[in-house]
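Novice: the sequence isn't on hand, but the structure is:
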């Protein structure tokens, strides 16, 4: 009876202790996480986040070290609804900024139509053809200028993604190592850095020039009724899509399989070491294993928070340049719709082809974004899988 009483008293004391000190323990864990986070070298990431916030001020939340801490505390400052509203606002801002482009295109179409209607008044048809060619050349210049703006926006987005991921990956890899992902760190670190460099070079120096060539071929195809290169443009487009598809398949397939295999090995290794420390070293081994678990847990929280912030930043870096390019596409679509009643089929076809070429630029930027998104996700899942398996 007395023994049962002692058991009940001890049980009540344990429950009371857990209830009374649970918040304190949680606060201690949060404090330890914040302490580890502040001791890390995050200056490069922090300056990068502030640069994005400055450029897109009013459209994105405040990106700084406190943004990461809020993620850890569960206070998410990234509102998806407000983000989409900001994207719409930015889109209409870009539409307003491109009013001049729309006015130029419509003016060129009107001049083109007037020259065509006055063709019979010219004594020599060569003069009429020359006038048409001059107007078309002006259109080509306008198209190339706007296309250059889109290409520049795409390249800047890729450069920013590369710079951000290069600054993020070393920090995430050190945290992956802290949670016991020794094999994952050794395998993924060099592979991801090589993939980042390769994807940047591949898209910027090979794919985007092909897109520019496709746009030029489409414009040239509509200059004359006797000279056509539409099949060559179609062939180049198919080659471009094939190259992107091959690169994505190789990158994604390799990194996913490698990450899964490495995390499995890490999980087995951690579990073995934990079992050995608890059973081979009496008393102290169990305390040591529990302490290591606490440190690993804090590192895992930081790594997951950084990974989520990294995914959000990659989305932001991708979204705004894509919106900028999409606004130019929208302008060309409007211009083609307005010009079509004037009867200028070649001009309308040229505008449609330019818009379609700009869509290819968006595909290139989105491809790089997907690769980096998957890379960060694999690092995130590698640490989590290794920790769960232990």
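Specialist: Happy to help now that I have it. Source: prediction; values computed, not measured.
Novice: from now on I want contacts and neighbour counts done on CA atoms only, so please keep to that.
Specialist: Noted.
Novice: gap between the helix or strand hosting residue 328 and the chain center?
Specialist: Following DSSP states H and E, one finds residue 328 within helix 284-339. Helix 284-339 sits 7 Å away from the centroid of its parent chain (CA atoms, centre = their mean, to the nearest Å).
Novice: do stretch 3-11 as well
Specialist: Its chain's average C-alpha position is 58 Å from that of stretch 3-11, according to CA atoms, centre = their mean.
Novice: what's the answer for stretch 377-386, then?
Specialist: Centre to centre, stretch against its chain (CA atoms, centre = their mean), the figure for stretch 377-386 is 19 Å.
Novice: same check on stretch 126-145?
Specialist: For stretch 126-145 - counting by CA atoms, centre = their mean - the centre lies 38 Å from the chain centre.
Novice: any residues touching it, and which ones?
Specialist: Residues from elsewhere that reach stretch 126-145, judged by CA atoms under 8 Å, 6 or more residues apart in numbering: 101, 105, 108, 111, 112, 115, 116, 119, 122, 219, 223, 354.
Novice: what's the burial count for residue 277?
Specialist: By other CA atoms under 10 Å, 17 other residues sit near residue 277.
Novice: can you check the one 3 residues further on too?
Specialist: Neighbours of residue 280 under the rule other CA under 10 Å: 11.
Novice: what do you get for residue 227?
Specialist: Residues contacting residue 227 under the criterion other CA under 10 Å number 10.
Novice: and it, what is it in contact with?
Specialist: By CA under 8 Å, 6+ apart, the contact list for residue 227 reads residue 221.
Novice: could you check how far it is from residue 221?
Specialist: Residue 227 sits 7 Å away from residue 221, going by CA to CA, to the nearest Å.
Novice: mind jotting down where the helices sit in the stretch 151-300 of the chain?
Specialist: 182-202, 208-221, 230-280, 284-339 (DSSP state H, counting those that start in this stretch).
Novice: would you turn those helices into a markdown table with distance to residue 9?
Specialist: Shown next, in a markdown table, are the helices of the stretch 151-300 of the chain (distance: least, CA to CA, whole Å):
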| stretch | distance to residue 9 |
| --- | --- |
| helix 182-202 | 45 |
| helix 208-221 | 74 |
| helix 230-280 | 30 |
| helix 284-339 | 26 |
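Novice: next one for the comparison:
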């Protein structure tokens, strides 16, 4: 009897204690949880990718999202993109003029070749101008490849830093099963992007560029089918990777979160059956889990914005590369040799492949973060 009374008194004491301190506000729960996350590695990756001038404070941005403030907007990104467009056109103006000048000189040798009794003179002049064109196109393409490679490295390093923190927030509001599954899935995706895009697609793009330049060196068409095959293969690889990631992510989002949701719901419903304090437990759980879900979504949104900021300027630069090559090809087509025009057009195509690769990589990680955020919305 004494033991029974002691147990009842303890239960009453615990209930009173939970009423007094066990029902935190949503803002307090969010601030308490937010302090437990470390954004140091994420911020280091952003500093490395953006530099100090264009830096984005990831931790402050998450806090401002939680509080409803807006310290970082896309307006600054758009302004920087407009500045980049002007600077890139100015910096590439010299290359544009060089290409046009070489094309005009080549046209002189081509159009007046009939005046020479020996056609080898015209061919020699063409080869000289073609080699000059080769050097300029190859140097600009190497710069574009380095830009695309550095951008992918920056995105991969950012994702490697973001995944532990993001999956920790997922684990808090859903469960360990969902968090572990998404953690492994994102790391696999990072590895696939690193291997497939950096070690296969970019080298294939360089081979495509060299094949086109070598093919147009002579009048005989020997490597055009190889270059077409390489371009088609690269596009298929990008489309296949995008489709596979979306498919696997969608299927995983339908199954994995449901397992933790069933476990969580069972525990909460079991606590609701406790007389007197069941409803209190349920209220506290809903408040804490709701705050955790909001924090998870804020970290995800900050990650989406960071990827856009990292990729926006390089994508604009690659677009400018493509536009300049296409502009030159359109300008010299009426007067220049078709082999010169084909080389410039191939450079535009190669830069377009680099642009598509960077864009697909950015979209892949944006989709993955979005799938994780949407599939873990329900916490009870």
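Specialist: Okay, I see it. What you see is a predicted model; the values in this text were computed from it and never measured.
Novice: TM-score of the superposition?
Specialist: Once superposed, the chains reach a TM-score of 0.87 (TM-score structural alignment, normalised by the length of the second structure), with 358 aligned residues with a CA RMSD of 2.3 Å.
Novice: what helices and strands are in contact with the helix holding residue 328 of the first structure?
Specialist: For helix 284-339 of the first structure, the packing partners by 3 or more CA pairs under 8 Å, 6 or more residues apart in numbering; DSSP states H and E come out as helix 2-39, helix 65-73, helix 80-97, helix 99-117, helix 125-178, helix 230-280, helix 345-389.
Novice: I'd like to know which of these lies nearest to residue 287 of the first structure.
Specialist: Nearest of those to residue 287 of the first structure, taken as CA to CA: helix 230-280 at 8.2 Å.
Novice: by how many degrees do that closest one and helix 284-339 diverge?
Specialist: 170 degrees (axes from the mean of the first three to the mean of the last three CA atoms, to 10 degrees).
Novice: so how far is helix 230-280 of the first structure off the chain centroid?
Specialist: Counting by CA atoms, centre = their mean, helix 230-280 of the first structure comes out at 17 Å from the chain centroid.
Novice: thinking again about what came up before, mean shift between the helix holding residue 328 of the first structure and the second structure?
Specialist: After superposition onto the second structure, the mean distance of helix 284-339 of the first structure to its aligned counterpart is 1.7 Å, using mean CA distance after the TM-score superposition for the first structure.
Novice: quick one, that helix and helix 2-39 angle?
Specialist: Orientation of helix 284-339 of the first structure against helix 2-39 (the same axes, to 10 degrees) gives an angle of 50 degrees.
Novice: what comes up buried for stretch 367-375 of the second structure?
Specialist: 367, 368, 369, 370, 371, 372, 373, 375 (16 or more other CA atoms under 10 Å).
Novice: excluding its backbone neighbours, what's nearest residue 150 of the first structure?
Specialist: Nearest in space to residue 150 of the first structure, with sequence neighbours left out and distances taken as CA to CA, 6 or more residues apart in numbering, is residue 325 at 5.4 Å.
Novice: and that neighbour, how many neighbours?
Specialist: Close neighbours of residue 325 of the first structure, defined as other CA under 10 Å, add up to 26.
Novice: tell me the residue in the second structure aligned with it.
Specialist: Aligning on TM-score structural alignment places residue 325 of the first structure opposite residue 318 in the second structure.
Novice: just to revisit the earlier point, now render the helices and strands packed on helix 284-339 of the first structure as a markdown table, adding distance to residue 195 of the first structure.
Specialist: Shown next, in a markdown table, are those (distance: least, CA to CA, whole Å):
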| stretch | distance to residue 195 of the first structure |
| --- | --- |
| helix 2-39 | 27 |
| helix 65-73 | 26 |
| helix 80-97 | 29 |
| helix 99-117 | 38 |
| helix 125-178 | 10 |
| helix 230-280 | 7 |
| helix 345-389 | 9 |
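Novice: does the match of residue 325 of the first structure touch residue 351 like I think?
Specialist: Yes: the pair residue 318 of the second structure and residue 351 qualifies as a contact (CA atoms under 8 Å) at a distance of 6.7 Å.
Novice: any shared contact partners between those two?
Specialist: Common neighbours of residue 318 of the second structure and residue 351 (CA under 8 Å, 6+ apart) are residue 144.
Novice: how about the nearest residue to the aligned residue in the first structure for residue 30 of the second structure, chain neighbours excluded?
Specialist: Residue 30 of the second structure maps onto residue 33 in the first structure, with residues paired by TM-score structural alignment. Of all residues not flanking residue 33 of the first structure in the chain, residue 298 sits nearest, at 5.4 Å (CA to CA, 6+ apart).
Novice: residues contacting that neighbour?
Specialist: For residue 298 of the first structure, the contacting residues are 29, 32, 33, by CA under 8 Å, 6+ apart.
Novice: run those past the second structure and keep the common ones.
Specialist: Among the contacts of residue 298 of the first structure, the contacts conserved in the second structure (both residues aligned by TM-score structural alignment, their matches' CA atoms under 8 Å) are 29, 32, 33.
Novice: ok, and the most crowded of the residues you listed?
Specialist: The most crowded member of these is residue 33, carrying 21 neighbours; neighbours defined as other CA under 10 Å.
Novice: that one contacts residue 303, correct?
Specialist: No: look at residue 33 of the first structure against residue 303 with CA under 8 Å: they stay out of range, at 10.4 Å.
Novice: now residue 204 of the first structure: how far from residue 11 of the first structure?
Specialist: 66 Å.
Novice: who has more neighbours, the two?
Specialist: For residue 204 of the first structure versus residue 11, neighbours defined as other CA under 10 Å are more numerous around residue 204 (20 against 12).
Novice: corresponding residue for the more buried one in the second structure?
Specialist: Using TM-score structural alignment, residue 204 of the first structure lines up with residue 198 in the second structure.
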